[in-house]
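Asks: just need the structure, nothing else, for what follows:
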Amino acid sequence: MIKFALKVVLMAGVFYGVAYLLDGVDVVANPDGPLGEFGTWLWIALIFAVVNAIVGPILRLFSLPFVILTLGLFLLVINAALLGITAALTDRLTVDGFGSAVLGGLLLAVGGWLADQLLDRD
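Replies: Here you go, the predicted structure:
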């Protein structure tokens, strides 16, 4: 449970970086929220984690032939879809187009992998 909470915190930082780097991914921070602006980043990272845990495996399973056919590149489209679903679930995150979603999904995948590497150290 602690690893999950730490990963959400790290992914909030990754979301901050993605929103800073990409013009098509915008986060409307809420300074009046319980945790301030950082709470908005945590909320978006938590929603993304839940969407990734519930919808992600289903999308990966149904798209397995495309993933195999494209040698894994279709996983970028799946990550873009997960980012789009997250944006649809909250009014604090907007993704302007498919290109921004794919680049954002790629950066989130790399950031998630780095977070996993940091947290799996013994």
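
Asks: hey, let's count contacts and neighbours off CA atoms from now on
Replies: Will do.

Asks: helices along this structure, start to end?
Replies: Under the criterion DSSP state H, the chain contains helices at 2-21, 37-62, 64-69, 74-89, 98-119.

Asks: if you count neighbours, what's buried in the second one?
Replies: Yep, that's helix 37-62 we're talking about. Residues of helix 37-62 classed as buried: 38-49, 51-52, 56, 59-60 (neighbour count, 16 or more other CA atoms under 10 Å).

Asks: likewise the shortest one?
Replies: Of the residues in helix 64-69, those buried by neighbour count under the rule 16+ other CA under 10 Å are Val67.

Asks: sequence B follows; please return its structure for comparison with A:
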Amino acid sequence: MRFLVRTIVNALALAAAAILLPGLSISGSGALASAIGDGPATVVAYLVIAVVFGVVNAFVKPIVAFVSTPLTCLTLGLFSIVVNALMIALTAWLSEFTPIVLEVDAFFWTAVLAAIIVAVVSAVLGWLLPDSAPERTAER
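Replies: Predicted structure coming up:
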């Protein structure tokens, strides 16, 4: 359940970034759109990209964040924005191997601004949505 909520939050954050940034788009869902319709195809496209983004964040981001810790400390945490932009760029590259493609025009402006938008939207949605894990209390 937690994975599903996190995937939906990532999909909404990526959709917000794609709406706000002209250089970020999702394409290649033409066959899917003709099979199930435009609206559901768009939702499925964002969910597929969100799953790829979640896998990248789960497996690659911890390694990159650990390696870049000295640089993140030197920049007082601002390099973490670049790490997030790298994860979006990696998601765009990995999505080229799927029928649904995330396109990023330029790394510096598009990916960095997308990383900021995704972080803010994910934080707000994560704050608004209740945590699905039950709180554990000390049993006596």
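
Asks: that older thread, Val27 of structure 1: which of the helices of structure 1 is closest?
Replies: Among the helices of structure 1, helix 2-21 comes nearest to Val27 of structure 1, with 6.6 Å by CA to CA.

Asks: any chance you could list what contacts the closest one?
Replies: Helix 2-21 of structure 1 is contacted from outside by 25-27, 41-42, 44-46, 49, 104, 107-108, 111-112, 115-116, 119, using CA atoms under 8 Å, 6 or more residues apart in numbering.

Asks: quick one: it to helix 98-119, angle?
Replies: Angle of helix 2-21 of structure 1 versus helix 98-119, following axes from the mean of the first three to the mean of the last three CA atoms, to 10 degrees, is 140 degrees.

Asks: tell me which residues of helix 2-21 of structure 1 are tucked away?
Replies: Quick answer for helix 2-21 of structure 1 (16+ other CA under 10 Å): 7-16, 18-19.

Asks: farthest pair within these?
Replies: Greatest spatial distance in these: Lys7 and Ala19, 18.0 Å, computed using CA to CA.

Asks: what's Val102 of structure 1 aligned with over in structure 2?
Replies: Alignment note (TM-score structural alignment): Val102 of structure 1 maps to Val112 of structure 2.

Asks: leaving out sequence neighbours, find the closest residue to its match.
Replies: Spatial nearest neighbour of Val112 of structure 2, excluding adjacent residues (CA to CA, 6 or more residues apart in numbering): Ala85 at 4.9 Å.

Asks: stretch 10-19 of structure 1 vs structure 2, average offset?
Replies: By mean CA distance after the TM-score superposition for structure 1, the fitted stretch 10-19 of structure 1 averages 1.2 Å away from its aligned residues in structure 2.

Asks: next one: that stretch to chain centre, how far?
Replies: 8 Å (CA atoms, centre = their mean, to the nearest Å).

Asks: how about stretch 101-119 of structure 2?
Replies: Relative to its parent chain, stretch 101-119 of structure 2 has a centroid offset of 10 Å by CA atoms, centre = their mean.

Asks: perfect, that will be all.
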